[in-house]
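Q: pasted the sequence and its predicted model underneath.
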Amino acid sequence: MILRLAILPHAPLLVPELVGGAADETEPLRAACVAAARELADSSPHWVAIAGDPSGPRTIGPDISGTFRGYGVDVPVALSAVESSSDPGLPLAALAAGWLRARAGALDVRVELVHPDLPTADCLAVGKRLADEPEVGFLVLGTGSHRHGDASVGRPDDRAGPFDDGVRAALAAADPEALLALDPWLAAELGADGRAAWQVLAGLAEATGPWRCTRSELLVPYGVGYHVAVWETGV
């Protein structure tokens, strides 16, 4: 039974060693993510993470460790608190899951990757399949649009604000139907790589609900939308 879900970004700027002089500026996002991850660990020390990645569909077991070296600094992470084998090619989502696991004090995390372009109906099916997981915390990883304003990573797009406001409203209401209504084409246009993972979450929620949101926040440092939310079972 899944008792709690945490919806978080998987961004290199979560790791203070990777952002150098911007560590203080990015601390609010980091603190919010770690606090939500600790709430997830309070419900279960065993996690399943879902994220979009071009290598998906793919499962990465908890017996793996890696490093953020490819993002500029050799910061080691592990998906389990016990000894593990090293994979220097771990994707960002797995690295972020391992980093969050360690900060939250969870014992292990298995990472389920889906392709970022996975159609909504297939995301729904993956979520329903994962609904049978016994006694785990569920970590949903993905970012919103990277086109918010002149400071954005991508070209500024006036649709970014309404898109991420809609995602935040759906997360705050624990509303799987609203998540399933997200347009995959628009999400891709806006660089919102969390769309597939959020729609897997919707499938999971439909199969296991009702859910309620206990934390919801949207932060937009450097023009990128980062969603932080926690859902718990119950009305």
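A: Great, that's in hand.
Q: only C-alpha atoms for contact and neighbour calcs from this point on.
A: Fine.
Q: my guess is residue 6 is in a strand, correct?
A: Yes: assessed with DSSP: H, G, I helix; E, B strand; the rest coil, residue 6 lies in a strand.
Q: in this structure, which residue is most central in space?
A: Geometric centre of the chain, nearest residue: residue 141, 1.1 Å, by CA atoms, centre = their mean.
Q: who's in contact with it?
A: When the contact criterion is CA atoms under 8 Å, 6 or more residues apart in numbering, the partners of residue 141 are 7, 8, 9, 10, 49, 50, 51, 52, 93, 194, 197.
Q: mind doing that once more with 10 Å?
A: Contact partners of residue 141, counting by CA atoms under 10 Å, 6 or more residues apart in numbering, are 6-11, 49-52, 93-94, 96-97, 113, 193-198, 227-228.
Q: and residue 117, by the same measure?
A: By CA under 10 Å, 6+ apart, residue 117 lies in contact with 52, 53, 54, 56, 123, 184, 185, 187, 188, 193, 195, 196.
Q: got another, please set it beside the one above:
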Amino acid sequence: MLSLVAIIPSAPLLVPELAGPAAADTEPVRTAVRDAGARLATAASRWIVVGATDGSVPAARYRSTGGFGAYGVPLEVDLRSDLGGDVGAGPGEPLPLSMLVAAWLREQSQSRAASTVSVTPVLIDPSASPEECAATGRELATTIAAAGESIGVLVVADGATALTPGAPGGGERPSAVALQGRIDAALCAADVTALGGLTESECAAEGAAGRAAWQVLAGLCAATDMVGESLYADAPFGVGYTVAVWTPARQHLAGDPA
């Protein structure tokens, strides 16, 4: 049974050790992400994590452990737990950024919720078509519905990269700002139709690399009424970072926090 969905960015700056002098500036998004993770860990001890691969590396070739050394700090993280949930065993490619961030949040959330979280990673090619993403989401929905336990879903994805004058996507572009506004609205309102309607071309043009992961989520929740809650939506460094929580409407109406 689907118990909760948490949506977070795949930003290295979420990790305080990597944020450096910008740690204070990024504390609001970090706090929102930690809160989302704690709520997810409280709602379910098993997570399905949806995030993009790095480039064209097949999902099965990634290791289960990794570190943020490529981002300046040799901080090691691990997707594994006593309950399982490996990406793969033995030698392989380093974990993609989406799964590094998920592993970091898993460790943070376990300590806050005083529970052990098992992770099942679902890696999606960032260039996957909307139809492929929707199909993956529907398959996950079937798996979750058949499970005899509560399952939480964590989606790790970034928005547009041209939202401020100093943004990494080439400075501020009105088209990127408009697209990010639509993305934020859809994520914070649990609008699966709007997410499914994002096009490959517009997202690629504005650097919104999270499209595929969001469209997997849209497919997963297409047949379930969800209630969205915004925890954060801003662009501290010109990149769209959205943190939101989706609760199944049946639980929301019943007043169940899970």
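A: That came through, no problem. Note that the coordinates shown come from a computational prediction; the quantities given were computed from them, not determined experimentally.
Q: any of the contacts of residue 117 of the first structure buried? List them.
A: The neighbour-count criterion (16 or more other CA atoms under 10 Å) marks 52, 53, 123, 184, 187, 193, 195, 196 among the contacts of residue 117 of the first structure as buried.
Q: can you lay out those as CSV showing secondary structure and distance to residue 161 of the first structure?
A: Formatted as CSV, the entries for those read as follows, by DSSP: H, G, I helix; E, B strand; the rest coil; distance: CA to CA, whole Å:
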residue, secondary structure, distance to residue 161 of the first structure
52, strand, 22
53, coil, 24
123, helix, 24
184, helix, 16
187, helix, 12
193, coil, 15
195, helix, 15
196, helix, 19
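Q: which of the residues you listed lies closest to residue 162 of the first structure?
A: Of all those, residue 162 of the first structure sits closest to residue 187, with 11.5 Å by CA to CA.
Q: pretty sure that closest one contacts residue 161?
A: No: with contact taken as CA atoms under 10 Å, residue 187 of the first structure and residue 161 are classed as non-touching, separated by 12.0 Å.
Q: in the first structure, what residue corresponds to residue 176 of the second structure?
A: Taking TM-score structural alignment for the superposition, residue 176 of the second structure sits opposite residue 160 in the first structure.
Q: which residues do residue 187 and residue 161 of the first structure both contact?
A: Residues touching both residue 187 of the first structure and residue 161 comprise 144, 145, with contact defined as CA under 10 Å, 6+ apart.
Q: which strands and helices lie in contact with the longest helix seen in the first structure?
A: The helix spanning the most residues in the first structure, taking DSSP state H as the definition, is helix 27-43. Of the remaining helices and strands, those touching helix 27-43 of the first structure by 3 or more CA pairs under 10 Å, 6 or more residues apart in numbering; DSSP states H and E are strand 4-8, strand 46-52, helix 92-104, strand 137-141, strand 211-219, strand 226-233.
Q: okay, these in CSV with distance to residue 174 of the first structure next?
A: Supplementary listing: these in CSV, determined by distance: least, CA to CA, whole Å:
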stretch, distance to residue 174 of the first structure
strand 4-8, 10
strand 46-52, 17
helix 92-104, 22
strand 137-141, 13
strand 211-219, 6
strand 226-233, 7
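Q: which one of those is the most hemmed in?
A: For those, average neighbour numbers computed from mean count of other CA atoms under 10 Å are highest in strand 137-141, which has a mean of 28.
Q: which part of the second structure lines up with that one?
A: Under TM-score structural alignment, the counterpart of strand 137-141 of the first structure in the second structure spans residues 152-156.
Q: and that stretch, how far out from the chain middle?
A: Relative to the chain's own centre, stretch 152-156 of the second structure is displaced by 5 Å; criterion: CA atoms, centre = their mean, to the nearest Å.
Q: same deal with stretch 238-255 of the second structure?
A: The chain centroid and the centroid of stretch 238-255 of the second structure are separated by 12 Å, computed with CA atoms, centre = their mean.
Q: now stretch 66-74 of the second structure
A: 19 Å.
Q: for it, buried residues please.
A: For stretch 66-74 of the second structure, using 16+ other CA under 10 Å, the buried residues are 66, 67, 68.
Q: what about that stretch, start to end distance?
A: End-to-end distance of stretch 66-74 of the second structure (CA to CA, to the nearest Å): 10 Å.
Q: quick revisit: what's the closest of the helices and strands packed on helix 27-43 of the first structure to residue 77 of the first structure?
A: Put simply, out of these the one that sits nearest residue 77 of the first structure is helix 92-104, at 5.5 Å, with distance taken as CA to CA.
Q: which bit of the second structure covers the closest one?
A: Helix 92-104 of the first structure corresponds to residues 97-109 of the second structure when matched by TM-score structural alignment.
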